[in-house]
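Colleague: heads up, no residue letters with this:
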């Protein structure tokens, strides 16, 4: 039976790819990557990473990433679900067209704010693709941040909250005072002047 491997590749530095991830990259026949358009720097970065760890012969199939409807912020979950379904359809088609084991390269760790695991689940639930699958963890941006600043992410005996920039205010209002924020291209830090922000 063919395999699908969801491979965490870290935050972007090829030196931060784990040995397990490199072995997983060598174990597949080809890779699916999302193509977000002609100016997508992540497509080139993935190719560079593959060249470094697998060699220049790594086969990459770039699948055009469907547009996500951002018109109605109130229906965020519905829009994301529709986007996931469109991605699942596109990936399913590519997987059905090509034989062999396939790898999905995921920035950071696949468990943190990434859709690939959910999309692979959708592909398999549709019933047309039969495959075993697994997930290879990667170094997350949170781990990199802590290491570069030589900090521990939590206070002694205290919890941490991992959230998005979009949900930061809600988390703080609910009492979270040790917050790790991801997906933060634009973040409003007003009112947090007395916080330590890294």
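Modeller: Perfect, thanks for sending it. Source: prediction; values computed, not measured. Residues are numbered from 1 along each chain as shown.

Colleague: Going by C-alpha atoms from here, please, whenever you check contacts or count neighbours.
Modeller: Fine.

Colleague: What separation is there between the closest residue to residue 60 other than its chain neighbours and residue 64?
Modeller: Closest residue to residue 60 apart from its sequence neighbours, by Cα to Cα, 6 or more residues apart in numbering: residue 31 at 4.8 Å. Distance, residue 31 to residue 64, using Cα to Cα, to the nearest Å: 14 Å.

Colleague: quick one, what contacts residue 155?
Modeller: Residues in contact with residue 155 (Cα atoms under 8 Å, 6 or more residues apart in numbering) are residue 178.

Colleague: Strands of this structure, start to end?
Modeller: Secondary structure of the chain (DSSP state E): strands at 3-8, 30-35, 60-64, 102-106, 132-136, 161-164, 179-182.

Colleague: In terms of secondary structure, what does the last one contact?
Modeller: Helices and strands touching strand 179-182, by 3 or more Cα pairs under 8 Å, 6 or more residues apart in numbering; DSSP states H and E, are strand 161-164, helix 168-173.

Colleague: ok, and what's touching the longest one?
Modeller: In other words, helix 168-173. Under the contact criterion Cα under 8 Å, 6+ apart, helix 168-173 has outside partners 161, 163, 179, 181.

Colleague: what's near enough to touch the residue nearest to residue 60?
Modeller: Counting by Cα under 8 Å, 6+ apart, residue 31 has contacts 58, 59, 60, 61, 102, 103, 104, 105.

Colleague: Between the contacts of helix 168-173, which sits nearest residue 111?
Modeller: Nearest to residue 111 among these: residue 163, at 13.0 Å, using Cα to Cα.

Colleague: Any chance you could list what contacts stretch 139-152?
Modeller: By Cα under 8 Å, 6+ apart, stretch 139-152 touches 8-11, 16-18, 108-109, 112, 153, 180, 198.

Colleague: Pasting the second one now:
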């Protein structure tokens, strides 16, 4: 089976590449996750992207499982990936496509999504084709009009969980934080930092804030909570850098 993982950006249909649109037209089946009524706008956005591509491929939804919070984090994620893979397999088997199967993935599936790990669980192993999309980090730096790194400087990309558990990465200059549902920047002992934050990047609902962490942090925590309550979900990311570096 040919499985195409199509990066669709961070929420702006105009970020979908011509290559991605062509792949959607050439696909034999398009899988769409159904994540419940609270996230119906995410499904609607995927359907809009599919409609813009003018594809005739059948579109089939599958119910997205939830994680079991009662088991340790890594075991929880592995079990979740196992179940998603089973649902992909069952949906594809029932649809019996005569060609490539396409999945629309937020951003770039190789950078901050688990789609590749889930795909590796399929049997027999599919032939993968990955079409990159605009990542959250690209969208964030563009929205704020900043460089990703300082002059000749390195960037550490990490998760909110690691920031909470291990603090500021040793020797880091610029830190990009993803998958952070708990505003983990507030746990840092290193406070003389500047933050650039964005939520719903590329979408009409986009929210941005930046400034010294001590000042912007409380604003971001409040804005994030309000937006999550309004929409039922939120996707955000941020970059941290010691004050004075550029």
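Modeller: Sure, I can see it. This structure is a prediction, so every number in the text was calculated from the model and none was measured.

Colleague: Got a TM-score for the pair?
Modeller: Here the TM-score for the pair of chains, by TM-score structural alignment, normalised by the length of structure 1, is 0.87; 190 aligned residues with a Cα RMSD of 1.9 Å.

Colleague: on that earlier part again, okay, the contacts of helix 168-173 of structure 1 in a markdown table with neighbour count and distance to residue 93 of structure 1 next?
Modeller: Below are these laid out as a markdown table (neighbours: other Cα atoms under 10 Å; distance: Cα to Cα, whole Å):
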| residue | neighbour count | distance to residue 93 of structure 1 |
| --- | --- | --- |
| 161 | 15 | 38 |
| 163 | 19 | 33 |
| 179 | 18 | 40 |
| 181 | 16 | 35 |
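
Colleague: Just give me the closest of those residues to residue 40 of structure 1.
Modeller: Checking the contacts of helix 168-173 of structure 1 one by one against residue 40 of structure 1 (Cα to Cα), the nearest turns out to be residue 181, at 23.7 Å.

Colleague: Does that closest one touch residue 166 like I think?
Modeller: No - assessed by Cα atoms under 8 Å, residue 181 of structure 1 is found out of contact with residue 166, at 9.2 Å.

Colleague: which residues do these two both contact?
Modeller: With Cα under 8 Å, 6+ apart as the test, residue 181 of structure 1 and residue 166 reach no residue in common.

Colleague: Longest helix in structure 1, by number of residues?
Modeller: Determined from DSSP state H, the single longest helix within structure 1 is helix 76-97.

Colleague: If we go by neighbour counts, what in that one is buried?
Modeller: 79, 82-92, 95 (16 or more other Cα atoms under 10 Å).

Colleague: How many residues are close by residue 149 of structure 1?
Modeller: 9 (other Cα atoms under 10 Å).

Colleague: Tell me the counterpart of it in structure 2.
Modeller: When structure 2 is aligned by TM-score structural alignment, residue 149 of structure 1 is paired with residue 144.

Colleague: separation between that match and residue 238 of structure 2?
Modeller: 11 Å.

Colleague: Identify the contacts common to these two.
Modeller: residue 196.

Colleague: returning to what we had before: let me have the buried residues of helix 76-97 of structure 1 in CSV, extended by distance to residue 135 of structure 1.
Modeller: Shown next, in CSV, are those (distance: Cα to Cα, whole Å):
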residue, distance to residue 135 of structure 1
79, 25
82, 23
83, 21
84, 18
85, 20
86, 22
87, 18
88, 17
89, 20
90, 20
91, 17
92, 18
95, 17
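
Colleague: close enough to count as contact, residue 193 of structure 2 and residue 241?
Modeller: Yes - counting by Cα under 8 Å, residue 193 of structure 2 touches residue 241, with 5.5 Å between them.

Colleague: For the two, indicate the residue with more neighbours.
Modeller: residue 241 (22 against 19).

Colleague: contacting residues for that one?
Modeller: With Cα under 8 Å, 6+ apart, residue 241 of structure 2 has these contacts: 173, 174, 175, 193, 194, 195.

Colleague: so which strand or helix has it?
Modeller: Secondary structure assignment for residue 241 of structure 2, by DSSP states H and E: strand 236-242.

Colleague: Onto which residues of structure 1 does that strand map?
Modeller: The aligned range for strand 236-242 of structure 2 is empty, by TM-score structural alignment.

Colleague: and that strand with strand 155-159, angle?
Modeller: For strand 236-242 of structure 2 against strand 155-159, the angle by axes from the mean of the first three to the mean of the last three Cα atoms, to 10 degrees is 140 degrees.

Colleague: so how far is strand 236-242 of structure 2 from its chain's centroid?
Modeller: 16 Å (Cα atoms, centre = their mean, to the nearest Å).

Colleague: Ok, stretch 92-103 of structure 1 next?
Modeller: On Cα atoms, centre = their mean, the centre of stretch 92-103 of structure 1 falls 20 Å from that of its chain.

Colleague: Burial check on the residue lying closest to residue 231 of structure 2 once chain neighbours are set aside, number of neighbours?
Modeller: Using Cα to Cα, 6+ apart and skipping the chain neighbours, the partner closest in space to residue 231 of structure 2 is residue 38 (7.3 Å). If you count neighbours by other Cα under 10 Å, residue 38 of structure 2 ends up with 11.
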